[in-house]
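this one's sequence-less:
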């Protein structure tokens, strides 16, 4: 006898923050997964892409949505138009009605929607009011519906978390609205995903909203201070004033952080409300894990972990994929994941890759850094003054490097023999820095790729980058030219 097919889950918004993290969780839970997106090709680079059925559909087209829902057991509605302009409420309303009607006609077993936690107030911010209205539209569809209502979601890539991250890291002293002392119940993204997956199997007679939140109830001020402590920053100085309106506050957020103004404003406006769970009935259907819900401090640690164990990429948002929901994913916005500055250079070298590699692997120590010698010496002296290693450590072997070796003020983090050398800075810096040197064979050519990467720590880290950035052309440009020249001279000498 053949085994019954696993239930089919449709995930809308799979290119978004929650959707992209939900798909692998559903696959691990044994679901078949279909994704619905206007541009499904944007998911082609994901490791799970070959395990799902990807359909192209416009969420406002009734017929396309109806076809996408054919045969679906549970449909995840993760669509909202936040940040898309002043008419986002009307667009959200129209799209939700289209989806609700199509789900009923397709005989979908359950709809699961992630909305916003909100108080019982007559006047809500436009953002929260729209999320509330969408939940009501789906609940009235005739399809059993679970509406999960969450406040601030803690995880790299979450717009609310990123706004808090940038404000805390860039402003050691700040003037804040008085509603910075309103209470909020944040929740870790891992717990949100656990609730989403668990909601798929609720009994058919259950159709209602559920408040979801983590174990901590904090003010925004407290969240910033605790973020600072976890991130190793000094306590922030925050002074509340009664005259900073949501509009002015959103303009200020847009000025200080890379979060787009159209997204910052509705998020800031929502902070005027206290958002604390009024019930915890969800535990009757999705029990807490054995270790309990993830607290705020641990959720921040998980969100920052990817920075501390950084696999060097062009930006955090394009970091290599992992299964950790708190990590950045490729489809996250470019402004998410914290600040990252890159000096990227490449040159075609008239030498074979092995010769270029021999120069790269021999860098540092007595041979120096193929660059502005006076600048390197001065930086080394400054590092020693502030308690760093300076340039005196040299290297263990004159020609060979291994992972873990000290190399002047660097530490060898990765050696891909014949191709890649990655160094992590151990000099005294207000941030984290890497230097990556690559000897690449590209279509019969030898290409020398060089990348300096810097992740600032707090406002001092930002100031440091902008103070030294004008010298990077001399330091790293000179290094690029001189390593290239040395490799070409070594190649000619061998002929």
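Received it, and whenever you're ready, just let me know what you need. Because the structure is predicted, anything quoted here is derived from the model rather than measured.

going forward, measure contacts and count neighbours with C-alpha atoms only.
Fine.

could you point out which element follows the helix or strand where residue 302 lies?
Applying DSSP states H and E as the criterion places residue 302 in helix 296-308. Next along the chain after helix 296-308, taking DSSP H and E as the criterion, comes strand 341-349.

ok, then the element right after that following strand?
From strand 341-349, the next helix or strand downstream (DSSP H and E) is helix 353-361.

counting contacts, what elements does that next one pack onto?
strand 431-442, strand 445-456, helix 472-494 (3 or more CA pairs under 8 Å, 6 or more residues apart in numbering; DSSP states H and E).

take a look at this one as well, against the first:
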């Protein structure tokens, strides 16, 4: 569909069709890693026997860059893939071999695409929208049907094992520049998020709490910047994990998206089930918008001014159930939010 829409315009389009792209931050790599790392024994659907031709992200980037301005590529469609043709089962075993993990995969033919999607969202960091799209694509072979690109742009592509090794190195170095988690399609969130940039003042419930401190405000805000992901939320992490689990059961993103960068944040980045709207180090302000399943819209804001840190939770309810939801969790928030600030300052 994307290809057809782009081709419908007046500008010539060059199309590269790839199956599985292996690289740090790619959804395919994250799913392979999650499944293999977490499950010693996998009861897998029959699509793991489908064949594909995985290609390393650096090889994809090579073709994209070299095709620019190349007259032989303008308006053409090419299949691109690495040197290995593997089943998804072989790819999982290949990852396990690199990580020196003993794994057993049992194929069960009774999994429907929908059940397979739920299987992925409960085990991996993906969500239902992305899982369903991936499962639908994995039910058929994704192997190159032609290799014309090799004569136009010759290149020795990385093998699957080499691509996995490179991706692991980048992940371990925390050098993941971009990730599928940061995309709007990964959450089902409206990409026109400018409507949410300004936190509403009317028709909302608010909870505000502040704490004073006697240390460097930049150090305090640095701790605010590190919230979520492996750092957690500093207080009542079990409650955040439970809320994330509930969100997963409802088909939401949950907490498994974590965050791409551990220390840096930019508008549009994700932190678990939050989307970063504003990340202002100069004025020490961080504004997050909730992408979890909610009967309304929620914002979480942090401000650090001189010797005071302020946290503001804003909720704009949708209907009667939205109002019921706010008061249902109000007692929990009364304990959680002040506790977060106390714990945050204690760790600074």
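That came in fine, so what should we check first? Since this is a predicted model, take the numbers as computed values, not measurements.

rewinding a little: quick check: which of the helices and strands packed on helix 353-361 of the first structure is nearest to residue 201 of the first structure?
Smallest distance to residue 201 of the first structure across these (CA to CA): 42.4 Å, for strand 445-456.

tell me what the next helix or strand after the closest one is packed against?
Using DSSP H and E, the helix or strand that follows strand 445-456 of the first structure in sequence is helix 458-468. When contacts are defined as 3+ CA pairs under 8 Å, 6+ apart, helix 458-468 of the first structure packs onto helix 159-170, strand 445-456.

Apart from its chain neighbours, what residue comes closest to residue 41 of the second structure?
residue 104 (4.8 Å; CA to CA, 6 or more residues apart in numbering).

Any chance of CSV for the helices and strands packed on helix 353-361 of the first structure, columns distance to residue 176 of the first structure?
Shown next, in CSV, are those (distance: least, CA to CA, whole Å):
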stretch, distance to residue 176 of the first structure
strand 431-442, 26
strand 445-456, 24
helix 472-494, 36
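
For my notes, please list those in CSV and give distance to residue 76 of the first structure and mean neighbour count for each entry.
Listed next are these as CSV, based on distance: least, CA to CA, whole Å; neighbours: other CA atoms under 10 Å:
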stretch, distance to residue 76 of the first structure, mean neighbour count
strand 431-442, 39, 20
strand 445-456, 36, 20
helix 472-494, 48, 16
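
Out of those, the one nearest residue 199 of the first structure is which?
Relative to residue 199 of the first structure, the nearest member of those by CA to CA is strand 445-456, separated by 38.3 Å.

So what touches the closest one?
Outside strand 445-456 of the first structure, the residues within contact range by CA atoms under 8 Å, 6 or more residues apart in numbering are 312, 338-353, 356, 430-441, 461-462, 465, 480, 484.

and the angle from that strand to strand 431-442?
Between strand 445-456 of the first structure and strand 431-442, the angle formed by their directions is 170 degrees, by axes from the mean of the first three to the mean of the last three CA atoms, to 10 degrees.

returning to that earlier point: so how far is residue 40 of the second structure from the residue nearest to residue 41 of the second structure?
Taken as CA to CA, to the nearest Å, the spacing of residue 104 of the second structure relative to residue 40 of the second structure amounts to 6 Å.

what sits up against stretch 93-101 of the second structure?
Under the criterion CA under 8 Å, 6+ apart, residues 32-33, 36-37, 102-103, 161, 164-165 lie in contact with stretch 93-101 of the second structure.

nope, stretch 137-149 of the second structure is what I was after
For stretch 137-149 of the second structure, with CA under 8 Å, 6+ apart as the criterion, the contacting residues are 18-19, 47-48, 50-53, 78-81, 85.

Buried only: go through those for me.
In the contacts of stretch 137-149 of the second structure, burial by neighbour count holds for 18-19, 47-48, 50-53, 78-81, 85, counting by 16 or more other CA atoms under 10 Å.

any chance of these in a markdown table, plus secondary structure?
Rendered in a markdown table, the data for those read as follows (DSSP: H, G, I helix; E, B strand; the rest coil):
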| residue | secondary structure |
| --- | --- |
| 18 | coil |
| 19 | coil |
| 47 | helix |
| 48 | helix |
| 50 | coil |
| 51 | strand |
| 52 | strand |
| 53 | coil |
| 78 | strand |
| 79 | strand |
| 80 | coil |
| 81 | coil |
| 85 | coil |
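
I figured residue 25 of the second structure was touching residue 179, is that so?
Yes: assessed by CA atoms under 8 Å, residue 25 of the second structure is found in contact with residue 179 at 4.0 Å.

And the aligned partner of residue 164 of the first structure in the second structure, how far from residue 88 of the second structure?
Correspondence of residue 164 of the first structure to the second structure, assessed by TM-score structural alignment: residue 32. Counting by CA to CA, the gap from residue 32 of the second structure to residue 88 of the second structure is 9 Å.

Make sure I have this right: residue 414 of the first structure is in a helix.
No: residue state for residue 414 of the first structure (three-state DSSP) corresponds to strand; a helix is not indicated.
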